[in-house]
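Undergrad: One predicted model, sequence on top.
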Amino acid sequence: MATLQREREEEEEEIKEKIKEKEKDIAELEAEAEKLVEAITEETEKIKEKVKIKKQSKVKSAQVVQKPITKPKKIITKEKARIKEITEEDIIKNLIQTYKWAYKENLYPWMYFIPEKKKDKDSWEEEVDSWASEWSNFLFDWCKEFLQHIVDKFDLHTKRPFNALEDREKSLEIIMDYLAKDSKLAKWLNDEKTRLRVYWQSLEKWGDILYDWAFLVGEERLTLLDLREMGADISKGFESLPAKDLRDIIEILVENKRASWIDKRSFKFNFDI
């Protein structure tokens, strides 16, 4: 009986020892779990802090007021101020370098009358064609040098060297008509053939000049009236362009997607920047 009692006590002691060991293991596991929880909590706090900093950074960025972009200050210097004033005498000298007979009717009298008719019609027509070609080239360059877009036949009667021509009216009509053969160079403005529009610079080229000037000085919107008033600043001869040509120049820019009409009188440039 005593032996049985002892065995039971030993079993209970053994069970108690096992329970203590289990409790010890559980305590160790709980300690490790607490450490793990602390580590996770600490890492979570770090992540939250980083997120908070990023949010604050975004808010600050959104609150930054962008400085308004200002157009560059216009610095427009008229060509007249930059370039030495060209006199009529200077222009004549330039023309004479190309056309030695110009302004020298006494030295080259045959250039100042229409070639006389000959029995050989073909030969005569060739002479007239050569004479008209030379004079039409001179007229073209004369218009360019004097910045003339439109010439009037009766006005040319009084201008040197045209006033030295024999039978001026007929001679000028032949010369002007010859130039008008090429519509890219000139065209008659009336049926009476008294007024001629001379394109010593194409409308496409004028469009390029206007576009480049506007980009350089920072002009974005203009009216047709502005073009007239600012013409001398844009380029020599621009201020005297016919009104119809100004509109045609803008139309060319619009077709090339370089400008857009705002209304019938104003437009804006489309700068690719």
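TA: All right, it came through fine. Numbers count the residues shown, from 1 in each chain.

Undergrad: Going by C-alpha atoms from here, please, whenever you check contacts or count neighbours.
TA: OK.

Undergrad: and residue 151, what element?
TA: strand 150-152 (DSSP states H and E).

Undergrad: by contact count, what packs against that strand?
TA: strand 195-198 (3 or more Cα pairs under 8 Å, 6 or more residues apart in numbering; DSSP states H and E).

Undergrad: Run through the neighbouring helices and strands of the strand it packs on.
TA: Judged by 3+ Cα pairs under 8 Å, 6+ apart, the packing partners of strand 195-198 are strand 150-152, strand 186-188.

Undergrad: Single out the most deeply packed of these.
TA: The highest average neighbour count among the helices and strands packed on strand 195-198, using mean count of other Cα atoms under 10 Å, belongs to strand 186-188 at a mean of 20.

Undergrad: All the helices of the stretch 151-273 of the chain, residue numbers only.
TA: For the stretch 151-273 of the chain, applying DSSP state H, counting those that start in this stretch gives helices covering 153-156, 168-179, 203-217, 224-234, 243-255.

Undergrad: Could you pull out the buried residues of the shortest one?
TA: Spelled out, it's helix 153-156. residue 153 (16 or more other Cα atoms under 10 Å).

Undergrad: And for the longest one?
TA: The neighbour-count criterion (16+ other Cα under 10 Å) identifies 203, 206-207, 210-211, 213-214 as the buried residues of helix 203-217.

Undergrad: ok, second structure coming up, stack it against the first:
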Amino acid sequence: MKQAKYKLSICIPTYNRRDKVLELVRFLKSEFSKYSCCITVRDNASCDGTYDALRENFCDNSHIYIEKNFENIGLGGNLHLLYTDDKGEYLWVVGDDDWIGPGIGELIFNALSESSSGCYFINYRAVDRLGKVEFENAFSEDVAKNESLLPVFMMNGSVMMFITSMIYDVKEIKRLVDTKSSLYYPRLTLPLYVALSVSELGGVSYVRGDDYLVNSHGEISWRSDAWKVFLYQVPMELLRVFILSGNTTALKAFLHYYVKKVKEKINRRLN
């Protein structure tokens, strides 16, 4: 494995969100200016001038990389490429429209210096499309004592699918791919598989902190496929984690998830 040029590589998948991604890159550039960090934006064949605008604004920055797919390969395909980025020792994939608060740079680099884990799960707040808070914390103090993300899934579901909440040791992602390459392929739920699997292989550190990340549940590009994602692809990721790790907790999580979904469906019909 080649020597990493930076401590942290921030990667942003984007599609047709020119103004939002420009604002995000400006913020990250300023926020991480004093750290060993690079930023890569991979444009998924946008048609709103995103790529040209990024090149125009950041072409003179040696630590900002602007890349483009020649055709739209879907969010899953874009993430599949970005998760194998090896410019840094650690990898942070960030959503192009996510809210990130000032001080996140210090929070992250403190966490990276204080512990050595396969991945780092950053706490966040979730709000719905109307701005109503759905939950204040993605994990509890008790759950954060575990060296696996499976107990978090058992408690709060697929909260680690919020890609911006996860930071990875690049060596552990390479280990994941090398261990079971057949399970690493483009799909919308790949972030869940990577998060759960890396935590099984290399452990997880939980990064506390208020008002640094907000997951705002607005419009999503895959809304029409949401039923397929949550009723089929999410539980399949748990089976893949079991195949990879042999941890039977993944099977328990699989059964727990399906029972919960069936109960939710029954309650909706009764109400």
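TA: Perfect, I can see it now. Since this is a predicted model, take the numbers as computed values, not measurements.

Undergrad: Let me see the TM-score of these two.
TA: TM-score of the superposed chains, computed with TM-score structural alignment, normalised by the length of structure 2, equals 0.22; 103 aligned residues with a Cα RMSD of 6.2 Å.

Undergrad: follow-up on the earlier one: tell me which of the helices of the stretch 151-273 of structure 1 lies nearest to residue 61 of structure 1.
TA: helix 203-217 (32.0 Å; Cα to Cα).

Undergrad: so what does the closest one touch, helix or strand wise?
TA: Secondary-structure packing of helix 203-217 of structure 1 (3+ Cα pairs under 8 Å, 6+ apart): helix 224-234, helix 243-255.

Undergrad: looking at those, which is closest to residue 43 of structure 1?
TA: Using Cα to Cα, the nearest of those to residue 43 of structure 1 is helix 243-255, at 62.4 Å.

Undergrad: Return the set of buried residues in the closest one.
TA: By 16+ other Cα under 10 Å, the buried positions in helix 243-255 of structure 1 come out as 246, 249-254.

Undergrad: can you check stretch 39-53 of structure 1 too?
TA: Going by 16+ other Cα under 10 Å, stretch 39-53 of structure 1 has no buried residues at all.

Undergrad: What lies in contact with it?
TA: Around stretch 39-53 of structure 1, nothing counts as a contact under Cα atoms under 8 Å, 6 or more residues apart in numbering.

Undergrad: From the buried residues of helix 243-255 of structure 1, pick the one nearest residue 7 of structure 1.
TA: When those are compared against residue 7 of structure 1 (criterion: Cα to Cα), the nearest one is residue 254, at 112.2 Å.

Undergrad: Name the nearest residue to residue 64 of structure 2, sequence neighbours excluded.
TA: Take residue 64 of structure 2 and drop its neighbours on the chain: the residue closest to it by Cα to Cα, 6 or more residues apart in numbering is residue 39, 4.8 Å away.

Undergrad: How much space separates the one you found from residue 65 of structure 2?
TA: 6 Å (Cα to Cα, to the nearest Å).

Undergrad: out of those two, which sits in the busier spot?
TA: Under the criterion of other Cα atoms under 10 Å, the comparison of residue 39 of structure 2 against residue 65 puts residue 39 first, with 23 against 16.

Undergrad: Isn't that one up against residue 13?
TA: No. Residue 39 of structure 2 is beyond contact range of residue 13, at 11.1 Å (criterion: Cα atoms under 8 Å).

Undergrad: After the strand or helix carrying residue 19 of structure 2, heading C-terminal, what element do we hit next?
TA: Per DSSP H and E: residue 19 of structure 2 is located in helix 18-31. On the C-terminal side of helix 18-31 of structure 2, the closest following helix or strand by DSSP H and E is strand 37-43.

Undergrad: Many thanks, I have nothing further to ask.
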